[in-house]
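> Let's see this in three dimensions:
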Amino acid sequence: MTDVTLSLSPSLSPVRAGSGSTEGQSWLTSLADWTVSLMEVIGPVGAGVAIALENLFPPLPSEVVLPMAGLTASRGSFTLFEALLWTTLGSVVGAFALYGLGRWLGAGRLRAFAAKMPLLHPEDVDRTVAWFERHGGKAVFFGRMIPIFRSLISIPAGVAKMPLWRFGLLTGAGSLIWNTIFVLAGYLLGENWHIVEEYASILQYIVIAAVGIGLAWFLYSRVRSLLAARKDA
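Okay, here's the model as predicted:
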């Protein structure tokens, strides 16, 4: 993830590098600027809106949005408690939207989709749902603290029809821990908030690498099984 450096004036208005033009700036810097502007306009609710959007669009990094909420709170626009409250509420709202998508898709639609895909089988969906029914609680709670999965974990929870109260409780608890780490980092580090984003990037790269390795192994195993079946036929 690209390093981001942002300096704020006492009024919380973003001060861009160079002549003030946005040319040449990273999209993460623009995202940080937009997040601060949103929170300046509508207060802590803006932090909740921003983190809800982060849940719906995983490429938006919470490692940028959350420290901005802490930084804005440190400047006195709202309290640290309000930053934590609204970012957690935003996380839960965004997660429930994806949960609803999972409920709408359902195991039946996913099984039909898997049946049409060359390397997937309907039984893969059944095994996934069965696994989630056994371990879904831990998956949702800890998944809220893993980049990328923190958003996507809500979809299989909906497919498996996890009870709403349980999903909401686990999502809220996991989100509160994750949000607190990054909001506090922004609150305590101030304009050096980007330091925590750099370390969070390492975790994100590890997750992406693990997903890539897992996907490669799945494709290798499935192709190998398919070739063996054709050979025996």
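> drop to CA atoms for contacts and neighbour counts, all remaining ones
Noted.
> how about the helices in the protein?
For the chain, helices defined by DSSP state H occupy the ranges 27-42, 44-56, 62-74, 80-116, 122-143, 149-152, 154-159, 164-189, 194-232.
> packing partners for the last one?
Going back to what we said before, that points to helix 194-232. Contacts of helix 194-232 with other secondary structure elements, assessed using 3 or more C-alpha pairs under 8 Å, 6 or more residues apart in numbering; DSSP states H and E, are made with helix 62-74.
> coming back round to it: now distance to residue 15 and mean neighbour count too, for the helices of the chain, in JSON lines please.
Written out in JSON lines, the entries for the helices of the chain read as follows (distance: least, C-alpha to C-alpha, whole Å; neighbours: other C-alpha atoms under 10 Å):
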{"stretch": "helix 27-42", "distance to residue 15": "9", "mean neighbour count": "18"}
{"stretch": "helix 44-56", "distance to residue 15": "20", "mean neighbour count": "24"}
{"stretch": "helix 62-74", "distance to residue 15": "14", "mean neighbour count": "28"}
{"stretch": "helix 80-116", "distance to residue 15": "22", "mean neighbour count": "20"}
{"stretch": "helix 122-143", "distance to residue 15": "35", "mean neighbour count": "17"}
{"stretch": "helix 149-152", "distance to residue 15": "31", "mean neighbour count": "22"}
{"stretch": "helix 154-159", "distance to residue 15": "37", "mean neighbour count": "26"}
{"stretch": "helix 164-189", "distance to residue 15": "17", "mean neighbour count": "21"}
{"stretch": "helix 194-232", "distance to residue 15": "15", "mean neighbour count": "13"}
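> Could you also give me the structure for this second sequence? I'd like to compare it with the first:
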Amino acid sequence: MNLTEWIISIMEQLGYLGIALLMFLDNVFPPIPSEIIMPSAGYSASQGQLTLLGVIIAGCFGSLLAAAFLYWIGYQFKHEGIFRFIDRYGKYLFIKSEDVKKSLGWFEHYGHRIVFFGRMIPAVRSLISIPAGMSHMPFWKFMFYSSLGTIIWTTFLACVGFYFGENQQLMQQIFSKVSDVIIVIVVLLIGWIVYRRQLRKMKN
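I've put the predicted structure just below:
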């Protein structure tokens, strides 16, 4: 049984609870991608097995629950302890301490907006929550930005599966183009932030 078949079997057995569980794992365990989970759930909704709204709500709930959990870890524990834990056990979650350090650097340099866009970028969404907690970003603000990004991305994936689920090639083309657009937007945003900071320094 491959990964896609396993994901579909979980959803068939557990329904909305299975979707929420899988999206929780997507955020904690990156090799389980939302790009398979939500389109598959959306396709199931198009076949009448689930509802599209229910799929979206379940996906958002699981994703945000995982984000809050990872934020709590980053908030509660000292930096050294987190990095030691990741060095020892991160390989089982496909996470490296260097990746978390990079995410922490992005967060501290580019502000809270990286949380919003990070929820829509594979792998990044699994990493950005811990640095947000480590930086003691206000929880309500973290959840606000996380919710916006999560709702947009989860809804998009579910709708792609709902309307184009029978055309796998077209779905892959859509995901590829959208991912490229999001990355370009993030790069432009970072460039704009750096440019504004340089202007402030020059004025001062």
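> got the helices of the first structure as CSV, with distance to residue 8 of the first structure columns?
Formatted as CSV, the helices of the first structure follow (distance: least, C-alpha to C-alpha, whole Å):
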stretch, distance to residue 8 of the first structure
helix 27-42, 9
helix 44-56, 17
helix 62-74, 9
helix 80-116, 18
helix 122-143, 33
helix 149-152, 29
helix 154-159, 35
helix 164-189, 13
helix 194-232, 13
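> Apart from its chain neighbours, what residue comes closest to the equivalent of residue 52 of the second structure over in the first structure?
Under the alignment defined by TM-score structural alignment, residue 52 of the second structure corresponds to residue 80 in the first structure. With C-alpha to C-alpha, 6 or more residues apart in numbering as the criterion, residue 80 of the first structure has its nearest non-adjacent residue at 5.5 Å, and that residue is residue 73.
> Nearest residue to the residue most central in space within the second structure in space, please, no chain neighbours.
Relative to the mean C-alpha position of the second structure, the nearest C-alpha, by C-alpha atoms, centre = their mean, is the one of residue 125, at 3.2 Å. For residue 125 of the second structure, ignoring the flanking residues on the chain, the nearest one in space by C-alpha to C-alpha, 6+ apart is residue 119 at 4.6 Å.
> which residues sit in contact with that neighbour?
Residue 119 of the second structure is in contact with 125, 146, 149-150, 153, counting by C-alpha atoms under 8 Å, 6 or more residues apart in numbering.
> One more pass at 6 Å, please.
Contact partners of residue 119 of the second structure, counting by C-alpha atoms under 6 Å, 6 or more residues apart in numbering, are 125, 149-150.
> can I get these in CSV with distance to residue 135 of the second structure?
As requested, the contacts of residue 119 of the second structure are exported to CSV (distance: C-alpha to C-alpha, whole Å):
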residue, distance to residue 135 of the second structure
125, 16
149, 20
150, 21
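> any idea how far residue 35 of the first structure is from residue 110 of the first structure?
Computed as C-alpha to C-alpha, to the nearest Å, the residue 110 of the first structure to residue 35 of the first structure distance reads 36 Å.
> and the residue in the second structure that residue 91 of the first structure lines up against, what does it touch?
When the second structure is aligned by TM-score structural alignment, the residue opposite residue 91 of the first structure is residue 63. With contact set as C-alpha under 6 Å, 6+ apart, residue 63 of the second structure has these partners: 23-24.
> got it, and residue 161 of the second structure?
For residue 161 of the second structure, the set of contacting residues under the criterion of C-alpha under 6 Å, 6+ apart consists of 39-40, 42-43.
> Now flag whichever of those is closest to residue 180 of the second structure.
The closest of these to residue 180 of the second structure turns out to be residue 39 (C-alpha to C-alpha; 18.4 Å).
> Map that closest one across to the first structure for me.
Under the alignment (TM-score structural alignment), residue 39 of the second structure pairs with residue 67 of the first structure.
> from what I can see its match touches residue 183, true?
Yes - with contact defined as C-alpha atoms under 6 Å, residue 67 of the first structure reaches residue 183; the gap is 4.7 Å.
> Distance to residue 142 of the second structure for the contacts of residue 161 of the second structure - can I get that in JSON lines?
As requested, these are exported to JSON lines (distance: C-alpha to C-alpha, whole Å):
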{"residue": "39", "distance to residue 142 of the second structure": "26"}
{"residue": "40", "distance to residue 142 of the second structure": "28"}
{"residue": "42", "distance to residue 142 of the second structure": "27"}
{"residue": "43", "distance to residue 142 of the second structure": "31"}
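> From the residues you listed, pick the one nearest residue 101 of the second structure.
Comparing the contacts of residue 161 of the second structure against residue 101 of the second structure with C-alpha to C-alpha places residue 39 closest, at 31.4 Å.
> Contact partners for residue 88 of the second structure?
Residue 88 of the second structure makes no contacts at all, as judged by C-alpha under 6 Å, 6+ apart.
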